[in-house]
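A.B. asks: I need the structure of the sequence given here:
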Amino acid sequence: MTVDCVVEDPRWGDINALAQIATDAALERLGLESSVFEISVLACDDARIAVLNEGFRGKPKPTNVLSWPSDERAAAIDGEMPLAPRPGPDNELGDIAIAFDTCTREAAEAGKTMQDHTIHLLVHGTLHLLGFDHERDRDATLMEGLETEILGKLGIPDPYRDETGQ
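C.D. replies: Have a look, this model is predicted:
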């Protein structure tokens, strides 16, 4: 996987390694050859992501992660697998933006490490680029299950369960 990271907020440090881990793990789980695909990641702050969120989603507030798939791949039927991308002349899966301030706050509130939370959000964003979503119930169940499985293989606890296992 070629991951092109643009770091606008230097507090992110070296997010390249985390982005590579997250994107490779997501594609590997779905049986896709990661070496033929490309993803761009913008590592920014809350002010920047709020502008993006308003411009693209009409929500004038910061969020943790945004994604823009290069193609529409979503499944027509709730809970079914999206269409897999095919390697070709343009292997760009899309773009992801991730906000440092929101990620830091969420990680602290959840008692997670920033590294684990960042990897989770990058896996989440990558799955969005691959056509997964959480707007419909069965789609959400499918996506969350994949995230949990991918993160588990990376040694990261289930992000959808609290510390009591609920």
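A.B. asks: going forward, measure contacts and count neighbours with C-alpha atoms only.
C.D. replies: Fine.
A.B. asks: could you confirm L66 falls within a strand?
C.D. replies: Yes: membership of L66 in a strand is supported by DSSP: H, G, I helix; E, B strand; the rest coil.
A.B. asks: roughly how far apart are it and P87?
C.D. replies: Distance, L66 to P87, by Cα to Cα, to the nearest Å: 24 Å.
A.B. asks: tell me which of those two has more neighbours.
C.D. replies: The residue with more neighbours, out of L66 and P87, is L66; 25 against 13, by other Cα atoms under 10 Å.
A.B. asks: count residues in the vicinity of F56, would you?
C.D. replies: Using other Cα under 10 Å, the number of residues around F56 comes to 12.
A.B. asks: doesn't it fall inside a helix?
C.D. replies: Yes: under three-state DSSP, F56 sits within a helix.
A.B. asks: for comparison, sequence B:
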Amino acid sequence: MPGPLPDGLVTDLAIEAGEWPGEAVLFQMAGRAISAAFAEAGLQVSENSEVSLLFTDDAGIRKLNAKWRDKDKATNVLSFPAGEPDGDIYGPLLGDIVFGYETVFREAEELGIEFGDHLSHLIVHGLLHLFDYDHQDNEEAELMESLEKAILASLGIDDPYVDSPLVADSG
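C.D. replies: Below you'll find the predicted structure:
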């Protein structure tokens, strides 16, 4: 089980729209997922670093997806990295991760998995994007997926990629 957030990392969380669990539940879930990602992937941040998590609905994430990625459709997660690392050290602003409620909920149902497990996966996925992990080509995708699997396994969450293409379009 992962420990507390890395020293100096602050998580800013906002619920804009959607039927998300309460802030306390989301903070706990995000904290576990982020801590596991740092432990398993060896992520490093400068002191007083911050990551922002925005929980919205499909209409909200669709607007962002259209504006920033020229894709006029809702998606499960979007990541917006804030800056370039200093070597392997990221921060102080890591970036923003945005989640679309209806899409996340629908995918969890379609996959037959717990909503919290799916959201934890998407938190990890979005966070890895802030650290320059990507899935634009096969080699990058394999590396990112293997890290996600290890991180999620440390949380007791099954492999999300078994028979699932759902995360392939997220950003």
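A.B. asks: which of the helices or strands spans L26 of structure 2?
C.D. replies: According to DSSP states H and E, L26 of structure 2 maps onto helix 23-41.
A.B. asks: what's the following helix or strand after that helix?
C.D. replies: As assigned by DSSP H and E, the chain's next helix or strand after helix 23-41 of structure 2 is strand 44-45.
A.B. asks: mean shift of that next one relative to structure 1?
C.D. replies: Following the fit onto structure 1, the mean deviation recorded for strand 44-45 of structure 2 is 5.8 Å by mean Cα distance after the TM-score superposition for structure 1.
A.B. asks: relative to helix 15-29, how tilted is whichever strand or helix holds E147 of structure 1?
C.D. replies: Using DSSP H and E, E147 of structure 1 maps to helix 137-153. Angle, helix 137-153 of structure 1 to helix 15-29, by axes from the mean of the first three to the mean of the last three Cα atoms, to 10 degrees: 120 degrees.
A.B. asks: quick one: contacts for the most centrally placed residue in structure 1?
C.D. replies: Nearest to the geometric centre of structure 1 sits G125, at 1.9 Å (Cα atoms, centre = their mean). G125 of structure 1 makes contact with 65-67, 96, according to Cα atoms under 8 Å, 6 or more residues apart in numbering.
A.B. asks: ok, of these, which one's closest to S35 of structure 1?
C.D. replies: Top of the list for closeness to S35 of structure 1, among these and by Cα to Cα, is I96 at 18.0 Å.
A.B. asks: my guess is that closest one meets S40, correct?
C.D. replies: Yes: the criterion here is Cα atoms under 8 Å, and I96 of structure 1 meets it with S40 at 6.2 Å.
A.B. asks: using the three-state scheme, assign V3 of structure 1.
C.D. replies: Using three-state DSSP, the structure places V3 of structure 1 in strand.
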